[in-house]
Structure formats: structure tokens, C-alpha cells
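[1] Would you be able to build a 3D model of this:
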Amino acid sequence: MELPLKVDSKQDSQLQAKFDAAMRLYNNVLREAKTRMELVRKSEAYQVARKIPKDNKKERSAAFSKARDAYRFTDYDLQAYANRAAKDSKWIAQNIDAQTQQKLATRAFKAVERVLFGRAKDVRFKVQNRFRSVEGKTNKQGIKWKKDRVVWAELEFKAIADFDNEVIKHGLSCPVKYCRIIRRELNGKRRWFVQLVLEGTPFQKPKNKVAEGLIGLDLNISNIAFVGDNAAGLLPFAEGVPTFTKEITQLQRKMQRSSRGLNPDNYEPNFKARKGRKTVTKKGKVKKGKLQWKKSQNYIRVAQRKRELERRKTAYAKSQNRRVVNEILRHGKDIKTEKVSVKGWQKRYGKAISAKSPGFVQSELKRKAENAGGSFQRFSTSSTALSQTHLDGSRTKKSLSERVHYDVTGIAPHHRDLFSAFLSRHVNQEDMLSLQDAVNEYPRAEPLLLEAWQHSINRKQVGASESRKSDSPLERFSNQPITSSQIANTGEKLAGDVA
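    Presented below is the predicted three-dimensional model:
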């Protein structure tokens, strides 16, 4: 549970000093952990452990542990190193307690361990604007929560909250495991928050109750189709979220002009180029290598405005996408979906993925479904090919621009994503589609699929301003009836909409 803190100017400077000390200690431990990791990699014991077959897990794991112990590349050893490094620097020891020192060491160890396991390419050393949080190990020492405030050594910060709110009440009734202090920049000003890591289950609003049932999903770049036992929908991601494209572009141009004016030696010279029949002057690119950059006060102010717009855009998108997740879970918590690569989408549709965040929706669905006792099954797209499959088992390849599924069996035309979501309900544990089950359920599911397509068409006609009036995405549409023939005619208009 996150709460804002009331911090005066003196406390703000003291917190800044503590965060600065924590950042320096973290970077110190990170450097030491990286050095020890390289020694482990080059050791003979590590090379021998790599040659042990993966089937022999116990022997392989014991060999790797022995190689890491030889060079003291363990969480415990790095915690001891952090305590010694803090004592050597009296200033760090005065600002950071022992519990927080150990937690910073664990954080650095986990970052380097990801590199050792091949889950990351390299670690990133922190600078002031990228070091945003400090946390303790328990609520008994170091950073502590007491009644309505945070206590850290001699500092006390009162939380700003409506303690009569049912969500706050539920959170404070749970035991506090440990506290995390967050530093954020909002609208160019520094703000402080506390995150209480609690024991128990989060508060659940009655309208967001997770229901029993099976959900078939089809995840796309800008929307998600779901089909449940008694409902279906085609929900857009980040609906009505302002992109601030024009404003951000203008600020980027200002920053570029300021940077080029103050750092002319860091850019290649301008050059002439042909643009149609005209000859235009193009700006030189940034020179390669390590460069020193000068930043004016105007550049810093413009950069702050740009960061604020991007932060607001991200916050709005997360809020709207969480509504989509809650809407799906209202109809079921056992989810089946295709195993798609959002990272692959990022390379092809970078800006769209950044604006819509389909990966965030997928991860939130998995987390909330499993926390509620449900399941999240992902199956292979190559073995199922749901977007190409007809109810008789035949397959027809479709381009991305074809958004309507015309089944060869003569059933009503359906939206491609909704029909794929319907078929995903019938994929078994062996990643095989059970067509007979799909054929048996289709008569009951047909009106749900047509109604969901109707809603998606009406949504586009209503517009973003009206669509945000209701909390439930499925209640934001007009109730005018639409026939199957009208949907088929409308499908041609939707052909260019690559959702």
C-alpha cells in the first residue's frame, strides 16, 4: 500500500542526503559484486560445472555453488562487505542503518546474478535521478511504520491519507513486513512516498470480484479479445489516454536546438541533400565516442516538462489498462491465451507498444488470476494457428489487414480476434485444439461473439470523450441492435484497422 508523506524543506534535504549515501553504497557493492562474478566465470570450477549435463540438477547446482563460494560471490558475503564499506565511510554509516545496508547489498547481488545467469547483458550503475527507492528488511529496525507515520533514525514523516477509507483501513489492519521509501518527481517538484509491504491479501472492491470460469484470450497490439462462459468483449488498451505527441515533439525540438547551440563540437557538420526537386540542409549526426555535454537552465526546464508529460501518459495508460484487467477477471480466472512475443512486437511496432502496453496487461492478468487461485495457460501459436482455423479443421492463411473471419462451414462472419479467443477456450494441456468441443459450444457462444463485435463498432462511433464516462468497458456502448449482415458489411470497413 502506497501513501504520500508530509515532508518539510529540512527533512527533504536530510532524505536527499540519505538517498545519496544509499546510492553510493549501492554502486560500491555493485562494482565489487561484478568483480567477483567475473572471477567466478573465469575459474576452472565454474567451467567444470558448465560441462555437467543439465539432467543431473543436484550435482550441477552443487558445483556452481562451490565455484561461487570460492570467490565469496553470495548474498551473505556481499552483505558483510556492505557493512564494512559503510563503516569505512563514516558519512554512509551515519545516514544508512545496518538493515538498509544489507538490503542494498542484496539488491546489487540480484542485479549481478541476473548477468551471471544470462538474463541480463550488464548492470547499470545508478545516478541521482535513477535511484528512487530505499527499503528495510523488517518493521522492527531501520525504516519503520508506527501508527500513521514513518520513522527512520531521527526522522519522522507523517503519512497523508484518508484513514477512514476502506482500502486504507484494510491495509493498516494487516501486519507490516517492511517499508520502502520512494522518491518521485511530479510536475517538476520532488515528492516522497512510503510503500508498506503487508502480510495477507489485498483489499478487493465488490465490483472487481474475481469470478469462477474459463476465459479465452487473444492479445493484440492495441486491444484484447476475451470470451468467457457468459460474456465476450473486444477491449482497447489505454482507451482515451492523451498521447501528448504534439507537445512532446515541440519540447524535443527545443531541447535539440539548445543542445546543438551549446555543444557544436559534439555533432558532425551539416550537409546538403536532395529532397525531391529541392536541395535542403540536414543537421549533422552526433559524433561517436564518449562526449561531454553542456546543459543550459532552459534545457533542464524543458526536459522536466517533457518528463512530466511522459509520466502522466504512462500513469493514465496503466490506470485504464488495469480497468481492462478487472473487466476480464469479472468473468473468469482460468485463462488460456497464445504464447506471443511482446518483445518481438517492440522491434516492429515500437511506439504503439509504448503507448498501449499490451505486455503490462498480460502480466497483470497472470498475476491477479494466479493470486485469486486461478490459472494462466499459454500455448504455442504454431501448433494451433487459431486465426487461420475453421470449425471443420481446415486452415486459411490471412494477412494482418484481414480482420473478419469468414468460416467455410457457413456460420455467421465474426471478428477475427474474437473468434480466435473463442477457439482458445478449447486448447488442451498438450497445446492441441479440440475442434469437436468448439463445434459443440459454438451455438451458445455465437450471440456473445456478435454482441461483442457490435459493441466494438459502436465504441468507435461514440468516441473517446463519451466512452470514459462509465467504469465498465462493456457498459459504454449504445444498445441499438445490429444484424449479422450489417456486421459483415461493416467488416469490409474494418479491414484496414490492424488492431
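
[2] all contacts plus neighbour counts: C-alpha atoms, from now on.
    OK.

[3] Quick check: next helix or strand after the strand or helix carrying E310?
    Assigned by DSSP states H and E, E310 falls within helix 297-329. Sequence-wise, the next helix or strand downstream of helix 297-329 (DSSP H and E) is strand 334-338.

[4] between that next one and helix 297-329, how many degrees?
    120 degrees (axes from the mean of the first three to the mean of the last three C-alpha atoms, to 10 degrees).

[5] Next, the structure of the following sequence, for comparison with the previous one:
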Amino acid sequence: MPRSKTTSFITELPLKVDSYSESELLSRFQAARQLYNACLSEAIVRMNLVRHSEIYQSARKITKEQKKKRSDAFTQARKNYRYSDYEIQAYATIVSNKSKWIADKIDSNTQQTLATRAFRASERVLFGNAKNVRYKAPKRFRSIEGKTNKQGLRWKDNQLVWGKLKLNPIIDEHNPVIQHGLKSPIKYVRLLWQELNGQKRWYVQLVNEGVPYQKEKNYVSDGIIGLDLNICNIAFVGDRQAGLLPFADKVPSYEREIKALQRQMQRRMRGTNPENYEPDFIGKVGRKVVAKKGKPKKGKQKWNKSKSYIKAAIKKREIERKKVAYAKSQNRKIVNEILRYGKHIKTENVSVKGWQKRYGKAISAKYPGFVQSELKRKAESAGGSFIKFSTQKTALDQIHLNGQRIKKYLSQRVHFDQTGIVMQRDLFIAYLSRFVNDEDNLLLHLAQSEWERAEPLLMQAWKEFQTNCERVSESESRLSHSSLEQFCMKLRTVNQIAMDERKVNFNS
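    Got it, this is the predicted structure:
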């Protein structure tokens, strides 16, 4: 039974799980993981047979103009080696019935969803969207979902029901988002676990039919928005509002804490596994002669992890998890702020993956790709659009309002237009983005006629951005000044103790 294509949203609830229920859940997850890996292995074998068959190779040579003939050839290649979602589901049934304990732990509907999940993973390799598949280790297999809400893994009477196992959720009765999800029709249910501070926490996700609850402050307006996505901020220009908003605002980087934990983990690993490292040696750093640690030996080694190493690793994962969660929550505020002024978005077709090679740390700290994908998802779900246009064809960072194209260095953040206009570079690009048509052509005459009305909005956004930057720099200087004062107080205290000890020694 194929799933319906209606709009969906997710309602997540934490579960009350005792030790007995958790052991049962872990055994079911283990059975599901082994079944998934078996289906994935079989799907990869059949996919390779299809890909290397003569029919498939000849089908690739058929021109795309002959769609019917090409499609029939690919379908025949799949049929010859029984490579389809239905066939992998049948294989999952055979595997689970032969190993009886999997059939006892996993119902037939869940078996089919696991087989479909494995088949889609293999299809991504076939279509060239992935280089290889990844078999699931116990710590990487974190979710199971049902097929419908009628049998198997389902939600019934405000409980998660899976066979004889019944789990009660923690429901906030005063939360309108949760109450809206509980009252909406449920398509199917997903069960998952997350690691919080080294402990497993279990959650249920209800995949509801319909649209999610919308808070009054997060309304979506009908209008055109021009965007300019950068590494650390995003500029937007609408019909009646403009802004330059920083990503992951007020989110600490935790660099010092993470580096300290990484050094601690490295020391623990070297102390526990000295045989896996090359011997230490004497090397030179400039003119200095220093002792250097030996590098890890090549090849597969057996690594033993001490309890202190595991504790440090858990602490590091928890810091990184909190940082990601806080950064995403702050970036969601940016998305909601932009959609208040328009849902038809136009932006340059930039590659965030390409930025990662050059600005890896900034990308991992600010998450511009997350903002881009959330804007696209929310705009389209609200009936809007998300249009990307070519950067090479438009070259908005070089265009002036009189039509001239003059290259600028990336470090030049202020645009000095040939017509005498002075504007912040990102805001000016976002303004021009509003006037790019579907054929990736900039309608410069419209940008010229609208400039007089839009200039006050852009100037106001620029001033607000400068004010915020000054506030941040002042707060950072205060923080550094206070930390310096604390250091000086500690130093004075240490010196006073030393002087007192000297006096005691002198008198004695």
C-alpha cells in the first residue's frame, strides 16, 4: 500500500521507558538493524548485477529523446535480476522467517519499511547520488518507523503500541503545538532514541497529515524577497523591510572546551595504547629543539578505551550537541523573520558544500546551508517559491545601477556605485536579486525605478547591523576586561600567599 502524498508534519514526544521496556526496545532495534543490513547487502548485489548487465548498458546508449524505449529497457534490466522495492520486501520476509527471533521481534509492516529503506539506499548508488552505502552499526541505527497507523508500530489512545509493548509519552497539555499534533490525523509512527549526556532517551514521532501549528508571531506574508546568502550572515530585501541578520547569533563556539577535551582524550588514548604509536623523537621547531610525540602506526590496530577517555568523549559530544541545537534554534528565528515579509524568494545559486573546503570552521559554526534549506521548505509549504539563479550570468556583485560591471575584491564590503550610491555590499546584492526574472536576466530598469523607494529601507538595515556589531564588540571587550581583572586578582592572591610564606620562613 503506497503512502499518500498529502502534506505532512511531525510531532515529537518523549517517552517514559523503564529498564525492562528499554531492554526489550534494544533487542528489537538489534533485530531490525540486522534485517536492514541483510536487505541492504542483497539489494547491493542485485543492483550491481543490473548495472553490469548488457540490457542496462545498451539502455544507457539510447538517447533521452526516446523516453519510452529507454525506460522500458531499464525496467527490463531490473526485472531480470528482481531488483525492485517489492522483491526486497519479499526477501526481508524470507530472512525474518528463517531467523525466527527476528520475526518474533519485528512485525511484517516494520519489516517492509526496513526493506524499502535499504532499497532506496541502494538506488541512490545506482543513480549516482551516492558513492557507496553504509551498513548500520548499533550506535548508528537510531530509528524505526511503521507503515500505517493501523497495525504494527502505531499510536493508540495516547500510547505507543508495538505488539505487547505499550509506552506512555510525556505530554505537555499547555503546549498548543503538541495539542495540535495529537488532534491531527496520524499517517504512521516513528520510534527513535538519542544520546543526551551519555544516556539514551527515547522519543516517538507522529507523522501527521495536514499543516503544522503556526504561532501568531510566525505568520507568512505574500511578497517577493531578494536574498544574499553569505558564510556568517544573510541579507534580505522585501517590499517593506530589509535586514542583514547574523547566523547562530549569540551562540558560543566552545572552542577552548572542545580543544581541552580533545587533548585529554589524546593523552588517555596514548597512555592506554602505547604500542599503537611510533616512539617519541626529538625534532626542530624553527631554531628550538623540542620533543615530539610519535604518530599512530599505519594499519588496523586494536584500540582500548579507558573509562576516563569515554567520559571525556561523552562530555565532548554533549557540548557539540548543545551547540548544534542552540545554533539551529537561532537560525530558525532568522527563517521566520524573513518569511514575515514574503514567501516568494529569489537568491543566487551558491554551493555551501563548495564553501566547506575553504571556510570549514565558519560553516560548521554558523550552518548557512540549514538556513537555505529551511527557507526553501517553509516557503514552498506556505504556497510560495524558492528560485535560484546563476551567479555567472547575473554577476550581481559586479553590477552597478547604470549597467556597468566592475569587479570587486571579496574584502570590499561596501559598494560604491558609479551613480554615486554608497551601500553595504550584501544588501545591494539582495536588492538586485528581486529583479532577476525566470530566465536569469536582471531587469535593471526596474531596479533603477524602485531604488528611490528602497534606499531608506537599506540604509536603516545597514545602520542596525553596524549598531549590533558595535554592541557585540563592546560586550566582548567587557568580557575580556573582566576576565583580565579576574586573572590579576588571582595573581595578586598567589603573590600575597607567597609573600606570607616567605615572612614565616624568615621569622622561623
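
[6] Quick TM-score on the pair, please.
    Here the TM-score for the pair of chains, by TM-score structural alignment, normalised by the length of structure 1, is 0.91; 466 aligned residues with a C-alpha RMSD of 1.5 Å.

[7] From V325 of structure 1, how far out is the residue nearest the centre of structure 1?
    Centroid check for structure 1 by C-alpha atoms, centre = their mean gives F360 as the closest residue, at 4.1 Å. With distances taken as C-alpha to C-alpha, to the nearest Å, F360 of structure 1 is found 10 Å from V325 of structure 1.

[8] if we can go back for a sec, OK, contacts around the residue opposite the residue nearest to the centre of structure 1 in structure 2 once aligned?
    Matched to structure 2 by TM-score structural alignment, F360 of structure 1 sits across from F370. By C-alpha atoms under 8 Å, 6 or more residues apart in numbering, the contact list for F370 of structure 2 reads 328, 331.

[9] what helix or strand is F370 of structure 2 on?
    Here F370 of structure 2 is assigned to helix 368-381, by DSSP H and E.

[10] tilt between that helix and helix 307-339?
    Helix 368-381 of structure 2 runs at 40 degrees relative to helix 307-339, counting by the same axes, to 10 degrees.

[11] which residues in structure 1 does the helix or strand just after helix 368-381 of structure 2 match up with?
    Remark: after helix 368-381 of structure 2, the chain's next helix or strand is strand 385-389, criterion DSSP H and E. Taken onto structure 1 by TM-score structural alignment, strand 385-389 of structure 2 occupies residues 375-379 there.

[12] so how far does the helix holding F370 of structure 2 sit from its counterpart in structure 1?
    Its matched residues in structure 1 lie on average 0.5 Å from helix 368-381 of structure 2 after superposition (mean C-alpha distance after the TM-score superposition for structure 1).

[13] Stretch 112-124 of structure 2 now?
    Mean deviation for stretch 112-124 of structure 2: 0.6 Å (mean C-alpha distance after the TM-score superposition for structure 1).

[14] What span of structure 1 is that stretch aligned with?
    Using TM-score structural alignment, stretch 112-124 of structure 2 pairs with 102-114 in structure 1.

[15] That stretch: how far from the chain's middle?
    Centre-to-centre, stretch 102-114 of structure 1 and its host chain are 21 Å apart (C-alpha atoms, centre = their mean, to the nearest Å).

[16] Would you indicate which residues of it are buried?
    102-109, 111-113 (16 or more other C-alpha atoms under 10 Å).

[17] Just put the residues you listed in a markdown table and tack on secondary structure.
    Formatted as a markdown table, those follow (DSSP: H, G, I helix; E, B strand; the rest coil):
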| residue | secondary structure |
| --- | --- |
| Q102 | helix |
| K103 | helix |
| L104 | helix |
| A105 | helix |
| T106 | helix |
| R107 | helix |
| A108 | helix |
| F109 | helix |
| A111 | helix |
| V112 | helix |
| E113 | helix |
